[in-house]
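Participant: Coordinates for the following, if possible.
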Amino acid sequence: MKKILLSLTLLMLSVAMYAQNEVTKFLGIPIDGTKADMIQKIKAKGFNYNAQEDCLEGIFNGEKVFVSIKANKNKVWRIAVIDKTGRDEGQIKIRFNKLCQQFDNNPKYYPLKETQNLSDNDDISYGMTVEHKQFEAVYYQLPYEGALNRTVWFTIGEVYGKYYISIFYENNKNESHGEDL
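Facilitator: Below you'll find the predicted structure:
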């Protein structure tokens, strides 16, 4: 009986330790390490590096995108995936809701709140310009243990009357926590 209890305890500890070391992944790549290493790993997935813009370009989830890598003290903490193609208000609602549906149906993610879809009554332009509203959906990458450090979220941005989705994959362990203040 002692051996069984000891085995179960060790198994639970190993699972908990694994989950604490787990970091957010983008395209199966852990968001950790140096920016140069991350660029090489994403290039290996078929993306091209644009040195002038300091970003990668390619296809992600069926869309042409820019991929930007953000680091803190030379450790990657965020991958930003930004649509290349702008849309009108109706099209961006469809794209936003489709992403919500894809994340909701993916067993690797857990939503921060249940209903994050936009309705036909949501006025994106008015909400963003007058009410300074941010239309966003927030998810955590599983496993549950330590999930607060593995945030994936997306939002709608606007440039010259066209709307774009930006998706952020974050390893919150590597972001700045005010240590330089």
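
Participant: Every contact and neighbour count from this point should use C-alpha atoms.
Facilitator: Fine.

Participant: And the helices in the protein, which stretches?
Facilitator: 2-21, 35-43, 89-104, 124-129 (DSSP state H).

Participant: mind checking how far the third one is from the chain centre?
Facilitator: The offset between the C-alpha centroid of helix 89-104 and the centroid of the whole chain comes to 15 Å, using CA atoms, centre = their mean, to the nearest Å.

Participant: repeat for the first one
Facilitator: For helix 2-21, the distance between its averaged C-alpha position and the chain's averaged C-alpha position is 30 Å (CA atoms, centre = their mean).

Participant: So which bits of it are buried?
Facilitator: Within helix 2-21, the residues scored as buried using 16 or more other CA atoms under 10 Å are Ala19.

Participant: again with the third one
Facilitator: Counting neighbours by 16+ other CA under 10 Å, one finds that the buried residues in helix 89-104 are Glu89, Ile92, Lys93, Arg95, Phe96, Asn97, Leu99, Cys100, Phe103, Asp104.

Participant: I have a second one here; can you model it like the first so I can compare?
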Amino acid sequence: MRKVVLLFLMVLCGIVSSFSQEPIKFLGIPVDGTRVNFVRQLQSKGFIRNIKQGQNTFRGEFNGRNVNVRVVDYHGKVWRVLVSTDIISEKDIKISFNNLVYQFDRNKKYFSLDSIQTISEQEDVYFGILQNKRYEANYYLRPTSADQELLSTEYSNQIRKQYGDKKFKDLSEGEINKFYNETLSWSLTRLLKNHVWFMIDKLDNIIDSYQILLFYDNEANHDTDSDL
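Facilitator: Below is the predicted model:
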């Protein structure tokens, strides 16, 4: 068991040390920096302000559809880009959702923790929503080696802070268990910061009207714990 845990930790160290801390991008624009700068880049791609939907909402084309894009910041930094499609009928919403899942599944930039996220042909979306069922799919930016040196240094510092210069083989069982939990928490916290997810939204008071809401989130810029 000790060898298995140590092997897992060493593999996990390698994964964490290679993933990128670069912020997720929307249409090639980093979800980061000031809203003014992000909007400037968005407008350079042909998006125009959609005053009817709000001061921070823009109209343009994304993934072959006309969409509205809302830019959300927190403490002066952009952390979310919300994309909303035009109205889609109940007949087509399931197809649109599944097609988006297939696209993300094929895109090597992303990975998911869920094996199946499509909606089955037999599923009644209208009834499901009435029962408060949520149709949602989640993806995360796949690890790269762009920031390998930076993250390796940070991770090494975390180990030294807790255990000095001890090697894996010198750790006690108690230290191994503690190290395991800390490593897993530390890894997931960083790995899941760049999050893309989408869901089906039923428009209230409009018959047979749905839309897909797509979120590009940079959670590194949304540290609400600092407000406490």
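
Participant: care to give me the TM-score?
Facilitator: Once the chains are laid over each other, their TM-score by TM-score structural alignment, normalised by the length of the first structure reads 0.84; 166 aligned residues with a CA RMSD of 2.1 Å.

Participant: ok, so of the buried residues of helix 89-104 of the first structure, who is nearest Glu170 of the first structure?
Facilitator: Checking the buried residues of helix 89-104 of the first structure against Glu170 of the first structure with CA to CA, the nearest one is Phe103 at 15.5 Å.

Participant: Run through the residues that contact the closest one.
Facilitator: Counting by CA atoms under 8 Å, 6 or more residues apart in numbering, Phe103 of the first structure touches Tyr109, Tyr139.

Participant: where's it relative to Asn97 of the first structure, distance?
Facilitator: To Asn97 of the first structure, Phe103 of the first structure is 10 Å away according to CA to CA, to the nearest Å.

Participant: tell me the centre residue of the second structure?
Facilitator: Taking CA atoms, centre = their mean, the centroid of the second structure lies closest to His195, which sits 0.5 Å from it.

Participant: can you pull the contacts of it?
Facilitator: Applying CA under 8 Å, 6+ apart to His195 of the second structure gives the contacts Ile24, Asn138, Tyr139, Tyr140, Leu141, Phe215, Tyr216, Asp217, Asn218, Glu219.

Participant: Also Asn149 of the first structure?
Facilitator: Shown in contact with Asn149 of the first structure (CA under 8 Å, 6+ apart): Val23, Thr24, Glu170, Asn171, Asn172, Lys173.

Participant: Ok, Glu158 of the first structure next?
Facilitator: Applying CA under 8 Å, 6+ apart, we find Glu158 of the first structure in contact with Tyr164.

Participant: Is there a neighbour count for Leu12 of the second structure? I'd like the number.
Facilitator: Look at Leu12 of the second structure: counted by other CA atoms under 10 Å, it has 16 neighbours.

Participant: Strands along the first structure, start to end?
Facilitator: For the first structure, the strands defined by DSSP state E occupy 25-26, 29-30, 48-50, 55-60, 63-72, 75-83, 109-111, 136-141, 150-159, 162-171.
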